[in-house]
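Student: Dropping a prediction and its sequence here:
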Amino acid sequence: MDTDAIFKALANPMRRQILQWLKSPEQFLSADECGGFEKGVCAGQIEKLGQLSQSTMSNHLSVLQQAGLVTVQKHGQWSYFSRNEALIQQYLDVLKNTL
């Protein structure tokens, strides 16, 4: 776990918002529109929520992925993102024990 990469990723409010959307996607998106959430949330749906350009949102998702906070599954041309709950919990434990 790279705590510096996680701190950097979480420093941006949009990235924290993305993690919140991924935590409870049913609060923000229609399961029918997304084809359910079993695979995660499609990058295009995250882009619509954020109302950012595709390239900007792609960069935010890439930073989260590099930090290990999200995982991605490719299905054809689509990328589905999910939170990495195990790493998030590990990070919270480190914070609790060190700060």
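Tutor: The structure has been received and is ready for your questions. Numbers count the residues shown, from 1 in each chain.

Student: contacts, neighbours, all on C-alpha from now
Tutor: Will do.

Student: which residues of this protein fall in strands?
Tutor: In the chain, the strands defined using DSSP state E lie at 41-42, 70-75, 78-83.

Student: Nearest approach to Cys34 belongs to which of these?
Tutor: strand 41-42 (7.0 Å; CA to CA).

Student: which other residues reach that closest one?
Tutor: 22, 25, 34, 78-82 (CA atoms under 8 Å, 6 or more residues apart in numbering).

Student: Pasting the second one now:
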Amino acid sequence: MKEEKVINDAKFIDMFKALSNTTRLNILQMLKEPEKNFSPQVHIQKGDDFSGGICVGDIRDKIGLGQSTTSQYLSLLQQSGLLEMKRIGQWTYYRRNEEVIKQLENFIGENL
């Protein structure tokens, strides 16, 4: 059985801060359905075990911001726990951390 990692209130505050920006919220929403919002990711192979991951460049192109701003936004979302990141070759991929998002949903339902 998979052990669920407990998140403290400070981590939830970090998540709310990360979501307080329209573009960061849009990134998370687009990554909810990556196959609908992005072209196929040709550098991810079945053995890489990172399905749903999207390359930083594709995310940057979709949101229309510069590389440094896009990277900063993705880093903030990752540090808050809402995204997972994996380097595959020379590319960096991000996907939603569904376990953490579910815990955020439960926190809101139970505490707010």
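Tutor: Yep, it's here. Predicted model, so just to flag it, every value in this text is computed and none were measured.

Student: before we move on, back to that, TSV please, covering the strands of the first structure and showing distance to Thr3 of the first structure and mean neighbour count.
Tutor: Converted to TSV, those look like this (distance: least, CA to CA, whole Å; neighbours: other CA atoms under 10 Å):
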stretch	distance to Thr3 of the first structure	mean neighbour count
strand 41-42	25	23
strand 70-75	14	16
strand 78-83	16	19
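
Student: could I get those as a markdown table with distance to Asn12 of the first structure?
Tutor: Listed next are these as a markdown table, based on distance: least, CA to CA, whole Å:
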| stretch | distance to Asn12 of the first structure |
| --- | --- |
| strand 41-42 | 20 |
| strand 70-75 | 15 |
| strand 78-83 | 16 |
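
Student: And Asn59 of the first structure, what's its match in the second structure?
Tutor: Matched to the second structure by TM-score structural alignment, Asn59 of the first structure sits across from Gln72.

Student: Its match - how many residues pack around it?
Tutor: Counted by other CA atoms under 10 Å, the residues lying close to Gln72 of the second structure total 12.

Student: same question, the one 3 residues further on
Tutor: Around Ser75 of the second structure sit 17 other residues, with neighbours defined as other CA under 10 Å.

Student: try Leu92 of the first structure
Tutor: Neighbours of Leu92 of the first structure (other CA under 10 Å): 12.

Student: Just give me the match in the second structure for it.
Tutor: So, by TM-score structural alignment, Leu92 of the first structure is matched to Glu105.
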